[in-house]
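Engineer: Provided below are the primary sequence and the corresponding predicted coordinates.
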Amino acid sequence: MTATQETRLRYLYSPSGEANHPHEEVLSVYRDHGVIPKSSRSDNFNKTPDNIERYLLVRPGDLVVNRMKAWQGSLGVSDHRGIVSGDYEVLRPASDSVSGRYMHYALRSRHMVGEYRVRSTGIRPSQWRLYWDQMGDIRVSLPPLEKQERIAAYLDAETSQIDTLITEQQRLVEMLRERRISVLRSAISGVACGGSIGGSDDWFGSLPEGWGAAPIRRHFSVNLGKMLNANKDEVEGAEAPYLAAGSIQPETLLLDEPKTMTFSSPELEHYSLRSGDVVVVEGGAGYGRSHYLRQDLPGWGFQNHVARLRSSTGLVDGLFATYCLKACLASGHIEANNRTATIPSLSRDVLGAIRIPVPPASDQRQIAKYLEEQTARIDTLIAESERLVELSQERRAALITAAVTGQIDV
């Protein structure tokens, strides 16, 4: 082969189907990392089953495709020997005219991932599958072997530098998030005034002299929102927007595209949302998230997976209480008190029983102001680092696509 050709994948690879061998290392396929040992990642929570008879052997140079996530780019040429789930496609090189490293880049490039999307079958993305019969028809640009190896070497060098930058920024984001948690816990525990995060049975630790502690229900009424209407036509009242659990994000409130349900006039008064209220996610993936309302939301209600805290004594500032809840969530105390076996939740009783520090009112305001300033600074740094990671990943993808499609001369 002396010039770049368009070649169907079926002429370059063929299904292996080689059964697993005893005591082989289990491999996983990642969109960002390709084929790597499963044990090398701490974020892989899919347990390997006891029965691995259907697992397939992977040899170095094999192309491994996660059929369910190929449309996201979850495939790669393996540098490792090991075994993968029988739900994956293991493809062995059928031609000596391909470089494994080049194919690893070429098959994970943007335009190829677009081909996988088009050829995947299923009703919705979560059910899409890419099978070899469809994948094998895809054409790939294949220059001479020597040029493939030059392109792969170029991309190895360039992407290595980008990956180092991405790793450094991700590490910085992790450190900033840890710093944010530390600032929260130290401030609401009164460390600067003689308090301590340890030395007490309470999750917040020991408190300075003159500070108290109390369960949330002592200073706030705790109410869950209205159950979503099963049949709106059978409910009397008027349609009104409601605050959903998904609207309460870690550091913001999403109100742009509200859903509605029917509230009677007394219900809308009962489920009202006012400046100074604290809203907390009661159930689901984001349970425990909280947000302080700085203004009234006239005409709004809230659903049953949201809890509203409204001051009943005036002795605890709502913003200070919100920072207490954020620190409580970050400390793991809320998760430790989740007694639900299936869908995680924070019941009204558990939420009301959470103990929080109660400093003098002037200290509460000072702490809340300090935390607003400090967390805003940290959040800005986190956003900048995450944006740099995003731009670097886009640059990496664009570079790979340009190199394997001949848009740049390597």
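Structural biologist: In hand now; what should we look at?

Engineer: every contact and neighbour count from this point should use C-alpha atoms.
Structural biologist: Will do.

Engineer: count the neighbours of Ala157 for me.
Structural biologist: Neighbours of Ala157 under the rule other C-alpha atoms under 10 Å: 10.

Engineer: could you work out the end-to-end span of stretch 285-297 for me?
Structural biologist: One end of stretch 285-297 sits 25 Å from the other (C-alpha to C-alpha, to the nearest Å).

Engineer: ok, now stretch 281-289?
Structural biologist: Distance between the two ends of stretch 281-289: 5 Å, counting by C-alpha to C-alpha.

Engineer: list the buried residues in that stretch.
Structural biologist: Residues of stretch 281-289 classed as buried: Val281, Glu282, Gly283, Gly286, Tyr287, Gly288, Arg289 (neighbour count, 16 or more other C-alpha atoms under 10 Å).

Engineer: with stretch 371-388 instead?
Structural biologist: With burial defined by 16+ other C-alpha under 10 Å, the residues of stretch 371-388 counted as buried are Leu371, Thr375, Ile378, Asp379, Leu381, Ile382, Ser385, Glu386, Leu388.

Engineer: correct me, but the second one touches Arg180?
Structural biologist: Yes: shown here, Thr375 and Arg180 form a contact pair, counting by C-alpha atoms under 8 Å, at 6.4 Å.

Engineer: coming back round to it: and which of the buried residues of stretch 371-388 is nearest Val140?
Structural biologist: Leu388 (31.0 Å; C-alpha to C-alpha).

Engineer: helix, strand or coil for Phe396?
Structural biologist: Quick fix: residue 396 reads Arg, not Phe. Under DSSP: H, G, I helix; E, B strand; the rest coil, Arg396 falls in the helix class.

Engineer: neighbours around it, how many?
Structural biologist: The burial count assigned to Arg396 is 20, neighbours taken as other C-alpha under 10 Å.

Engineer: second structure follows, compare the two:
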Amino acid sequence: MPEHWEVRTIKSLAGKGYKTFVDGDWIESPYIRAEGIRLIQTGNIGIGHYREKEFRFIDEETFVAFRCTEIMPGDVLICRLGDPVGRACLAPNLGVRMIASVDVCILKPNESAIAAFLVYAMSSPVYLEWIGSLVRGSTRDRVSRSMLGRFCVPLPPLPEQTAIVEYLDAQTSKLDAAIAAARREIELLREYRERLIADVVTGKVDVREVAVQLPYEPPEEEAGTEEEEPVAEELATVDSQEEANGEE
């Protein structure tokens, strides 16, 4: 690590004020609604990216009653639950108000850290392996917020943080586009395969002309056929020799 970089704990990077490094809220099933304030869960947090799935909401009354912490776009969301534990992403801009479930830690960084840089730092395999090695052994990998706050990340000066984020954004966007294109091609090939099988077995596609053009393959001879004839000839030769010897 460059000498002019710092090593800082995650907790020390939280902003000043109320609820800048807190756990999400414990929301039980009876309070879940079909619309309202969006509930971000552990399944929504990938390694360095937000995953759109599992739509759940609460209403305003529940938000007030439980004194929930509202997530703002650009906050750092850190998963305290395994697969792997410690993975992080930026809170997305979904166009609705958001809160997080209890196993999601919310970090609102102070002026010394750029949120996107922290997400990249916490997406490093070295960082994730380090956390995983310390929480391994329990029946379910989980890290407390206080323990998570003691983990360290490298912290360069702000101009270098910005340069690193811009470089990684540009490079990873190319890779993400290539991955998306490859997945789309795989999906199209899978759809074509399923449609082809369906059309052939239902007679929508006539394959008789193609079958005629296939190279002829003679049926395989039964096992042992080639060995039986030489054995029979050998036995006949032995019999002839015995007869000849008898006549002598």
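Structural biologist: Ah, there it is. All values reported here derive from a predicted model rather than from experimental measurement.

Engineer: make sure I have this right: Val64 of the first structure is in a helix.
Structural biologist: No: using three-state DSSP, the assignment for Val64 of the first structure is strand, not a helix.

Engineer: can you tell me, leaving aside adjacent residues, what's nearest to it?
Structural biologist: In this structure, Val64 of the first structure finds its nearest non-sequential neighbour in Val90, 4.7 Å apart by C-alpha to C-alpha, 6 or more residues apart in numbering.

Engineer: same check on Thr9 of the second structure?
Structural biologist: Among residues not flanking Thr9 of the second structure along the chain, Cys152 sits closest, at 4.1 Å (C-alpha to C-alpha, 6+ apart).

Engineer: contacting residues around the one you found?
Structural biologist: Cys152 of the second structure sits next to Val7, Arg8, Thr9, Ile10 when contact means C-alpha atoms under 8 Å, 6 or more residues apart in numbering.

Engineer: take these and map them onto the first structure. Which survive?
Structural biologist: Contacts conserved in the first structure for the contacts of Cys152 of the second structure, using both residues aligned by TM-score structural alignment, their matches' C-alpha atoms under 8 Å: Val7, Arg8, Thr9, Ile10.

Engineer: now, those residues that are in strands?
Structural biologist: Val7, Arg8, Thr9 (DSSP state E).

Engineer: switch these over to JSON lines, and while doing so, append neighbour count and distance to Arg145 of the second structure to every line.
Structural biologist: Shown next, in JSON lines, are these (neighbours: other C-alpha atoms under 10 Å; distance: C-alpha to C-alpha, whole Å):
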{"residue": "Val7", "neighbour count": "12", "distance to Arg145 of the second structure": "19"}
{"residue": "Arg8", "neighbour count": "14", "distance to Arg145 of the second structure": "16"}
{"residue": "Thr9", "neighbour count": "16", "distance to Arg145 of the second structure": "12"}
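
Engineer: and which of the residues you listed is nearest to Cys68 of the second structure?
Structural biologist: Distances from Cys68 of the second structure to those, taken by C-alpha to C-alpha, are shortest for Thr9, at 25.2 Å.

Engineer: which position in the first structure pairs with the closest one?
Structural biologist: Under the alignment (TM-score structural alignment), Thr9 of the second structure pairs with Pro215 of the first structure.

Engineer: cool, Pro157 of the second structure as well?
Structural biologist: Counting by TM-score structural alignment, the partner of Pro157 of the second structure is Pro360.

Engineer: and if you look at Val119 of the second structure?
Structural biologist: Under the alignment (TM-score structural alignment), Val119 of the second structure pairs with Thr322 of the first structure.

Engineer: what do you get for Leu188 of the second structure?
Structural biologist: Aligned by TM-score structural alignment, Leu188 of the second structure pairs with Leu391 of the first structure.

Engineer: cool, Glu166 of the second structure as well?
Structural biologist: Per TM-score structural alignment, Glu166 of the second structure is aligned with Lys369.

Engineer: just Arg140 of the second structure next, same as before
Structural biologist: By TM-score structural alignment, Arg140 of the second structure lines up with Ile343.

Engineer: now do the contacts for the nearest residue to its match once chain neighbours are set aside.
Structural biologist: Spatial nearest neighbour of Ile343 of the first structure, chain neighbours left out: Gly284 (6.0 Å); criterion: C-alpha to C-alpha, 6+ apart. Applying C-alpha under 8 Å, 6+ apart to Gly284 of the first structure gives the contacts Ile343, Pro344, Ser345.

Engineer: ok, 10 Å please
Structural biologist: Shown in contact with Gly284 of the first structure (C-alpha atoms under 10 Å, 6 or more residues apart in numbering): Ala245, Gly246, His305, Thr342, Ile343, Pro344, Ser345, Leu346.

Engineer: how many neighbours does the residue lying closest to Arg51 of the second structure once chain neighbours are set aside have?
Structural biologist: Of all residues not flanking Arg51 of the second structure in the chain, Asn44 sits nearest, at 4.5 Å (C-alpha to C-alpha, 6+ apart). Asn44 of the second structure is flanked by 20 other residues according to other C-alpha under 10 Å.

Engineer: picking that back up, quick one: the residue nearest to Thr9 of the second structure from Gly24 of the second structure, how far?
Structural biologist: 21 Å.

Engineer: Arg177 of the first structure and Arg377 touch, don't they?
Structural biologist: No: contact criterion C-alpha atoms under 10 Å: Arg177 of the first structure and Arg377 do not qualify, at 11.7 Å.
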